[in-house]
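Undergrad: only the shape, not the letters, is given here:
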């Protein structure tokens, strides 16, 4: 049994997509980050960065003690290796998927996340930050759009690279991006959106970085003040 410690953020949804695609037996353990549940000692014991997602595999392939993981990219790689799916076995195919997984982890996610923060959650507008991160998000969209030219998915077949990137494209409107400007991303995005596993993963999930979402002062303090809820 796999336990996924999760909240409905783009990073949280990455391993949830993978679990839905593979059909691995799993249990979702909600971690309400607005209430500070990510600071609970029992969570920090295996997720020391106080961030979701985190995972416990109580039936690892080696038959040993449970495997505990934090960081969404590491979780995706682990699940791909456990199942033998969505990560090619050959040297070049694997390297191709892994470089795009790291591109998302090191680039698309952090830049789009800062974009969403300053456009939606900052207590007051910071024009320089909004312009800087909106422009960088657009640049990264351009990189992905060019990569998808003539390809159905990022690295040929559907892979953990696609599962890593898709949740960060979902809030494109809140990030100031128009998919009409990126036709290859739009085609790819719509194809993934219609996958049954994607529909299951996103069922009932509120849109991340939605301008309609209002944070309380307590939530703001927990999410952006790096401190537990009082």
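TA: Arrived safely. Please read these numbers as outputs of a predicted model, since none were measured by experiment.
Undergrad: only C-alpha atoms for contact and neighbour calcs from this point on.
TA: Will do.
Undergrad: count of residues packed around residue 11?
TA: The tally of other residues near residue 11 (other C-alpha atoms under 10 Å) stands at 23.
Undergrad: correct me, but it touches residue 165?
TA: No: applying C-alpha atoms under 8 Å, one finds residue 11 not in contact with residue 165, separated by 9.4 Å.
Undergrad: downstream of the lengthiest helix in the chain, the next helix or strand is which one?
TA: The residue-count maximum for a helix in the chain (DSSP state H) belongs to helix 127-147. Once the chain leaves helix 127-147, the next helix or strand it forms, by DSSP states H and E, is helix 160-169.
Undergrad: contacts for that next one?
TA: 10-11, 13-15, 17-18, 73, 76-77, 80, 86-87, 97-98, 100-101, 104-105, 108-109, 112, 153-155, 189, 192 (C-alpha atoms under 8 Å, 6 or more residues apart in numbering).
Undergrad: which ones among the residues you listed map onto strands?
TA: Among the contacts of helix 160-169, no member falls in strands (DSSP state E).
Undergrad: this is the other structure I want to compare:
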């Protein structure tokens, strides 16, 4: 593919400016990771709403970019060697944007890989486990009303993961110390979502995690986060 128009998704969600990065997303904990990163970096982009209520993620056009039918996904018209590239999976997109711009990631190899390990911690732990917790706590509570096992399992795992974060943040402003990185951007929307999205702060005892709560506030109050958390606007 040599032009943005060669991507079938652009026939359904046309680019106003085909020379800038195209974001296909929804303001969920996974979706806002990329919009927040783009706002922090200052890279021009257009955001296209992928509405789950309309099953946009199941359309042939969206599936042509992400066969796994999840948000977010991007097309960067100025990819490697100046050629367009389409990407899905939020963790991969964060790493791509950080490497492309040299921002939101340490320059030294040790810092680089330690940042990547915390991004993987979110991708493999925080996201799936918090997501399962939220599913059973908020969306499927009636289906497990007579079976306490799912809630016990995912409540305990969510608190365990929060404890890991608490230990990492006990003596530092951000995951990687004083430097705000893609590790923070990957994780904090999910932690924020426990209270803002699932209304589960009391159930999980979030007040026990003082360092985590202060860190979420620091991350969420950044100008790029305030804007990115609402992109793309819902219908």
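TA: Received the coordinates, thanks. Note that the coordinates shown come from a computational prediction; the quantities given were computed from them, not determined experimentally.
Undergrad: so what number do they get for TM-score?
TA: The TM-score (TM-score structural alignment, normalised by the length of structure 1) is 0.85; 206 aligned residues with a C-alpha RMSD of 1.7 Å.
Undergrad: what lies in contact with the longest helix of structure 1?
TA: Helix 127-147 of structure 1 has contacts (C-alpha under 8 Å, 6+ apart) with 107-108, 111-112, 114-115, 118-119, 154, 175-177, 182-185.
Undergrad: and that helix, how far out from the chain's middle?
TA: Distance of helix 127-147 of structure 1 from its chain centroid, counting by C-alpha atoms, centre = their mean, to the nearest Å, is 17 Å.
Undergrad: run the angle between that helix and helix 160-169 for me.
TA: Between helix 127-147 of structure 1 and helix 160-169, the angle formed by their directions is 140 degrees, by axes from the mean of the first three to the mean of the last three C-alpha atoms, to 10 degrees.
Undergrad: show me where structure 1 has helices.
TA: Using DSSP H, helices in structure 1 cover 10-22, 41-44, 72-83, 91-103, 109-116, 127-147, 160-169, 183-193, 196-202, 217-224.
Undergrad: give me the mean deviation of the shortest one from structure 2.
TA: It refers to helix 41-44 of structure 1. Helix 41-44 of structure 1: mean distance to aligned residues in structure 2 after superposition is 0.8 Å, counting by mean C-alpha distance after the TM-score superposition for structure 1.
Undergrad: that helix maps to which residues in structure 2?
TA: The aligned range for helix 41-44 of structure 1 in structure 2 is 60-63, by TM-score structural alignment.
Undergrad: go on, the fourth one?
TA: Under TM-score structural alignment, the alignment places helix 91-103 of structure 1 onto residues 109-121 of structure 2.
Undergrad: ok so, going back, could you identify which of the helices of structure 1 is most buried?
TA: Ranked by mean neighbour count under mean count of other C-alpha atoms under 10 Å, the helices of structure 1 are led by helix 160-169, which reaches a mean of 24.
Undergrad: adding distance to residue 52 of structure 1, write the helices of structure 1 out as a markdown table.
TA: Formatted as a markdown table, these follow (distance: least, C-alpha to C-alpha, whole Å):
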| stretch | distance to residue 52 of structure 1 |
| --- | --- |
| helix 10-22 | 6 |
| helix 41-44 | 10 |
| helix 72-83 | 8 |
| helix 91-103 | 18 |
| helix 109-116 | 14 |
| helix 127-147 | 22 |
| helix 160-169 | 14 |
| helix 183-193 | 23 |
| helix 196-202 | 16 |
| helix 217-224 | 12 |
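Undergrad: for residue 34 of structure 1, find the nearest of those helices.
TA: helix 217-224 (4.9 Å; C-alpha to C-alpha).
Undergrad: quick check: that closest one aligns to which part of structure 2?
TA: Going by TM-score structural alignment: helix 217-224 of structure 1 matches no residues.
Undergrad: aligned to residue 117 of structure 1, what sits in structure 2?
TA: By TM-score structural alignment, residue 117 of structure 1 lines up with residue 135.
Undergrad: equivalent analysis for residue 161 of structure 1, please.
TA: Using TM-score structural alignment, residue 161 of structure 1 pairs with residue 183 in structure 2.
Undergrad: so how far is residue 223 of structure 2 from its match?
TA: 18 Å (C-alpha to C-alpha, to the nearest Å).
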